[in-house]
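Enquirer: Curious how this folds, go ahead:
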Amino acid sequence: MGAPPTLTKDGYEMHMGTNHLGHALLLKLLKPVLDKTPDARAVHLSSAGFRHVGPAGIEFDTLKSAKSETALPYRYAQSKLACLLYAREASKRYPNFKNIAINPGEVQTELFTREAGDDLMKHLQEHVASKLAIPISEGVKNHLWATTSPDINNGEFYEPVGKTGGLEGHGLDDEMAKKLWGWTEEQLKDQAL
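Expert: Coordinates of the predicted model:
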């Protein structure tokens, strides 16, 4: 996340390409197996950061640009909103297995500090977040719960650990979820292993 504005090798804004399109392609490729597997589920990694998108939510006309005019937190937030909305829409379109989205919580990672990028974000990560965030050993608990719990609800968004009720704003936008689904399908139509 700390990377400066850049594109994937396929020409997508880096956060959207990595956090959303890569995962959507994997789900598309795994779908035939998931359809046949009892109690299968796809756990989509979102973030509380989805709440920090701009007023438009996902800016579809900018997803094939480095978005250098857009602040790093907004680029990240937009990709995490995409993960959340895609999980919600997949839960409707893929009825043979469950799709949920999770927020791992504020986890002590090197998300902002390992690459050149936004100095303010690096400072906040090193001096503020490092004191408030939980260790990785705690941060994986929502992932583990989501992959093993018999108590998940299809299409739900789970905060740590296994708590619902965190959806708000654009996270509830069914029309944006449908638009994202269509856009994603169009982008991935020629992709295969």
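Enquirer: drop to CA atoms for contacts and neighbour counts, all remaining ones
Expert: Fine.
Enquirer: Remind me what the one helix or strand Ser137 maps to packs against, helices and strands.
Expert: Counting by DSSP states H and E, the element that carries Ser137 is helix 136-139. Helices and strands touching helix 136-139, as assessed by 3 or more C-alpha pairs under 8 Å, 6 or more residues apart in numbering; DSSP states H and E, are absent.
Enquirer: So what's the gap between that helix and the chain middle?
Expert: 18 Å (C-alpha atoms, centre = their mean, to the nearest Å).
Enquirer: What residues sit buried inside that helix?
Expert: Glu138, Gly139 (16 or more other C-alpha atoms under 10 Å).
Enquirer: how far away is Leu111 from Glu185?
Expert: As for Leu111, its distance to Glu185 is 29 Å (criterion: C-alpha to C-alpha, to the nearest Å).
Enquirer: Same question for Ile134.
Expert: Counting by C-alpha to C-alpha, the gap from Ile134 to Glu185 is 36 Å.
Enquirer: Pull out the buried positions in stretch 168-185.
Expert: His170, Gly171, Met176, Ala177, Lys178, Lys179, Leu180, Trp181, Thr184, Glu185.
Enquirer: Now do whichever strand or helix holds the third one: which elements does it pack against?
Expert: Applying DSSP H and E as the criterion places Met176 in helix 174-188. Applying 3+ C-alpha pairs under 8 Å, 6+ apart, one finds that helix 174-188 makes contact with helix 72-93.
Enquirer: between the helix it packs on and helix 174-188, how many degrees?
Expert: 90 degrees (axes from the mean of the first three to the mean of the last three C-alpha atoms, to 10 degrees).
Enquirer: Residues touching the helix or strand following helix 72-93, excluding its own?
Expert: Heading C-terminal from helix 72-93, the first helix or strand you meet, by DSSP H and E, is strand 98-102. Under the contact criterion C-alpha atoms under 8 Å, 6 or more residues apart in numbering, strand 98-102 has outside partners 39-47, 83-84, 87-88, 90-91, 142-143, 146, 152-160.
Enquirer: Give me the buried entries from those residues.
Expert: 41-47, 83-84, 87-88, 90-91, 142-143, 146, 152, 154-160.
Enquirer: Now, these that are in strands?
Expert: Cross-referencing the buried ones among the contacts of strand 98-102 against strands under DSSP state E gives Arg41, Ala42, Val43, His44, Leu45, Phe157, Tyr158.
Enquirer: one more to line up against the first:
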Amino acid sequence: MEQHTMSGKTAIITGANSGLGFETAKIFAGLGARVILAVRDIEKGKIAQQEIKEESSQATVEVMKLDLSDLDSVRAFAEGIISRSDSLDLLINNAGVMTPPYAKTKDGFELQFGSNHLGHFALTGLLLPLLLRTENSRVVTLSSLAHRKAAIDFDNLDGSKGYKGMKFYGQSKLANLMFAAELDKRLKQHGLSTLSIACHPGISATNLFKLGNREMPRIFRGLMTRYLQPATMGALPTVYAATDPGIKGGEYIGPDGKGQRRGSPALEEPDPAVNDEAIRQKLWEVSEELSGVTFDFSK
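Expert: Below you'll find the predicted structure:
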């Protein structure tokens, strides 16, 4: 990619202070975009901002507070963006929690479904007017290999009837993919130029892989870097989804290597469950109801 192919563009990246989000922010800043790091921890965000500026001295990088597990925070963030921006080219729904012990968000949702899916659903809906005002804007939502063999259990979304961390992680990542696909369908139905694309990083060595709340032992870190791809490679499907001129909307981009675990960005087929229109429709309606955010596709 040539330098400054993104100059004049504004990109919001959730969870941009570490891992994939941070690598994505670095690349976008290097390409000349104005990058907004939407982070839960402002101090960590400022450290990330500093590092990006050291690498790209001309970069415009801002830090704003966003806690996806708190809908009041999501609303406040969206209001802050709308009050001082008249366009938004890219929204990268990147942040995620993975297999935490059972916990609920401030609004009473199971933490993974609440943060990974509902928080991003609400954020996208609230920022939609700005995205629609921006010609050829894109929403890129990150899923995971864990979406395969997952299902949306509408009778136990909050985990009160039993909770397994990995199962609920898979559910939240299937929800991400279904949301991206349904959003694309609705944007096209309204004849809008905004595109919705899903992607996944393969298996990347990021700090998602914490053991509970403990840091991972050194020996595991060594093994991870050997078998998993570095976050710089894991970020490439996101960058591809955000910038490739051939993208039409509705694609799912992941690494092209064995088992889609690592490699260069390529078009991929999601699990067939993603194409279940009835479940997608139901998920959309439930998400609007739970988040209190409805999508307005009129420009």
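Enquirer: before we move on, which element is the residue located most distally from the centre of the second structure in?
Expert: Relative to the C-alpha centroid of the second structure, counting by C-alpha atoms, centre = their mean, Ile219 is the outermost residue, at 29.3 Å. Assigned by DSSP H and E, Ile219 of the second structure falls within helix 218-227.
Enquirer: The first structure: which residue goes with Ser204 of the second structure?
Expert: Using TM-score structural alignment, the partner of Ser204 of the second structure in the first structure is Val107.
Enquirer: Aligned to Leu167 of the first structure, what sits in the second structure?
Expert: So, by TM-score structural alignment, Leu167 of the first structure is matched to Pro270.
Enquirer: Could you do Thr148 of the first structure as well?
Expert: By TM-score structural alignment, Thr148 of the first structure lines up with Thr243.
Enquirer: any idea how far Lys53 of the second structure is from that match?
Expert: Counting by C-alpha to C-alpha, the gap from Thr243 of the second structure to Lys53 of the second structure is 21 Å.
Enquirer: Pull the residues that contact the helix holding Ile219 of the second structure.
Expert: For helix 218-227 of the second structure, contacts defined as C-alpha under 8 Å, 6+ apart pick out Ala205.
Enquirer: now it, how far from the chain's geometric center?
Expert: Worked out by C-alpha atoms, centre = their mean, helix 218-227 of the second structure lies 25 Å from the chain centre.
Enquirer: tell me which residues of it are tucked away?
Expert: Going by 16+ other C-alpha under 10 Å, helix 218-227 of the second structure has these buried residues: Met224.
Enquirer: Average offset of the helix holding Met176 of the first structure relative to the second structure?
Expert: For helix 174-188 of the first structure, the mean deviation from the second structure after alignment is 1.1 Å (mean C-alpha distance after the TM-score superposition for the first structure).
Enquirer: so how far is that helix off the chain centroid?
Expert: From the chain centre to the centre of helix 174-188 of the first structure is a distance of 14 Å (C-alpha atoms, centre = their mean).
Enquirer: Could you do stretch 99-114 of the first structure as well?
Expert: 10 Å.
Enquirer: how long is that stretch from one end to the other?
Expert: Note: stretch 99-114 of the first structure ends 31 Å apart using C-alpha to C-alpha.
Enquirer: how about that stretch: buried residues?
Expert: Buried-residue list, stretch 99-114 of the first structure, by 16+ other C-alpha under 10 Å: 99-109, 112-113.
Enquirer: so which of those residues comes closest to Asp10 of the first structure?
Expert: Phe112 (23.4 Å; C-alpha to C-alpha).
Enquirer: Now do the closest one against Glu126 of the first structure, distance only.
Expert: 9 Å.
Enquirer: on that earlier part again, in a markdown table: the buried residues of stretch 168-185 of the first structure, plus distance to Leu21 of the first structure.
Expert: Formatted as a markdown table, these follow (distance: C-alpha to C-alpha, whole Å):
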| residue | distance to Leu21 of the first structure |
| --- | --- |
| His170 | 19 |
| Gly171 | 18 |
| Met176 | 16 |
| Ala177 | 14 |
| Lys178 | 15 |
| Lys179 | 14 |
| Leu180 | 11 |
| Trp181 | 11 |
| Thr184 | 7 |
| Glu185 | 10 |
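Enquirer: Which stretches in the stretch 51-200 of the second structure count as helices?
Expert: Along the stretch 51-200 of the second structure, counting by DSSP state H, counting those that start in this stretch, helices occupy 71-84, 111-112, 120-133, 165-189.
Enquirer: just those: most buried one?
Expert: helix 111-112 (a mean of 30; mean count of other C-alpha atoms under 10 Å).
Enquirer: elements contacting that helix?
Expert: Looks like helix 111-112 of the second structure contacts helix 165-189 (3+ C-alpha pairs under 8 Å, 6+ apart).
Enquirer: now the helix it packs on and strand 195-199, what's the angle there?
Expert: Using the same axes, to 10 degrees: helix 165-189 of the second structure against strand 195-199 is 160 degrees.
Enquirer: so helix 165-189 of the second structure versus strand 138-142, what angle?
Expert: 160 degrees.
Enquirer: contacts for helix 165-189 of the second structure?
Expert: 98-102, 112-113, 116-117, 121, 140-144, 146-153, 193-198, 249-250, 274-275, 280-281, 283-284, 297.
Enquirer: Repeat the analysis, applying 6 Å as the threshold.
Expert: 98-99, 113, 117, 143-144, 146-147, 150-152, 196, 198, 250, 274, 280 (C-alpha atoms under 6 Å, 6 or more residues apart in numbering).
Enquirer: Can you lay out the helices of the stretch 51-200 of the second structure as a markdown table showing distance to Arg34 of the second structure?
Expert: A markdown table is the format used below for the helices of the stretch 51-200 of the second structure (distance: least, C-alpha to C-alpha, whole Å):
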| stretch | distance to Arg34 of the second structure |
| --- | --- |
| helix 71-84 | 13 |
| helix 111-112 | 29 |
| helix 120-133 | 15 |
| helix 165-189 | 24 |
